[in-house]
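K.L.:
Model the structure of this input:
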Amino acid sequence: MPLQYHPLSREFPQFENEMRALLQADGHFARLAQEYEELDKRIYEVEDGRVAMDEMELLGLKMQRVSLKDEVASMLKNGSAS
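P.N.:
Coordinates of the predicted model:
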């Protein structure tokens, strides 16, 4: 399977409007989204072989990404940071 980035826009296409609104109106959400995107890029670079990293460290990054994705999903479903 080819490597792919996992941008939030691809992960949550059904929340496009909510994501756009939260990115503009909610600083916490914007920071989480930025952190997610940076982490996703870093993981991609390791998996692509551009950056060397221990497997356990990579697994830790992937777990962080899942945690961020869960938090973003919750905020999107609620429509706000709550």
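
K.L.:
use CA for all of it now, contacts and neighbours both
P.N.:
OK.

K.L.:
ok, the closest residue in space to Pro7 that isn't next to it in sequence - how many residues close by?
P.N.:
Once flanking residues are discounted, Pro7 sits nearest to Glu37: 6.2 Å by C-alpha to C-alpha, 6 or more residues apart in numbering. Neighbourhood size, Glu37 [other C-alpha atoms under 10 Å]: 19.

K.L.:
Could you also give me the structure for this second sequence? I'd like to compare it with the first:
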Amino acid sequence: MAVEHHDLAHEFPELKEQIHTLKTTNNHFRRLFDEYHELTIEVEKMENEVVPATTAREEEAKKQRLHLKDELYKMLTAQPA
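P.N.:
Prediction:
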């Protein structure tokens, strides 16, 4: 089964420029971005059955990733004050 990639560039292709800018200028965004990226790799390994995990653990990781994605999206789309 092919696993869909969930990196931010695939999730928000229209925001690639903002992703790059915030990664290089905002430490908080960069930390969340890195955490999201690491969690995405972990989830993909679980989905591909490279790393054994219970269904509950896999679902919890997906929920964490979704929360991070929501936070990152809010930062990407926030209007400057």
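
K.L.:
Who are the contact partners of the spatially most central residue of the first structure?
P.N.:
Geometric centre of the first structure, nearest residue: Tyr36, 3.1 Å, by C-alpha atoms, centre = their mean. By C-alpha atoms under 8 Å, 6 or more residues apart in numbering, Tyr36 of the first structure lies in contact with 8, 65, 68-69.

K.L.:
In this structure the residue nearest to Pro7 of the first structure contacts Arg10, no?
P.N.:
No. In this structure, Glu37 of the first structure is not within contact of Arg10 by C-alpha atoms under 8 Å, at 11.5 Å.

K.L.:
Can you give the distance of stretch 21-32 of the second structure from its chain's centre?
P.N.:
13 Å (C-alpha atoms, centre = their mean, to the nearest Å).

K.L.:
And that stretch, end to end?
P.N.:
14 Å (C-alpha to C-alpha, to the nearest Å).

K.L.:
Could I get the buried residue list for that stretch?
P.N.:
Buried residues in stretch 21-32 of the second structure, counted by 16 or more other C-alpha atoms under 10 Å: 22-23, 29-30, 32.

K.L.:
Then stretch 45-62 of the second structure?
P.N.:
Going by 16+ other C-alpha under 10 Å, stretch 45-62 of the second structure has these buried residues: 45-47, 58, 61-62.

K.L.:
want to throw those residues into CSV with secondary structure?
P.N.:
Formatted as CSV, the buried residues of stretch 45-62 of the second structure follow (DSSP: H, G, I helix; E, B strand; the rest coil):
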residue, secondary structure
Lys45, helix
Met46, helix
Glu47, helix
Glu58, helix
Ala61, helix
Lys62, helix
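
K.L.:
For Gln18 of the second structure, state which of those is nearest.
P.N.:
Nearest to Gln18 of the second structure, judged by C-alpha to C-alpha, of the buried residues of stretch 45-62 of the second structure is Lys62 at 23.9 Å.

K.L.:
Since that was my last question, I'll sign off now.
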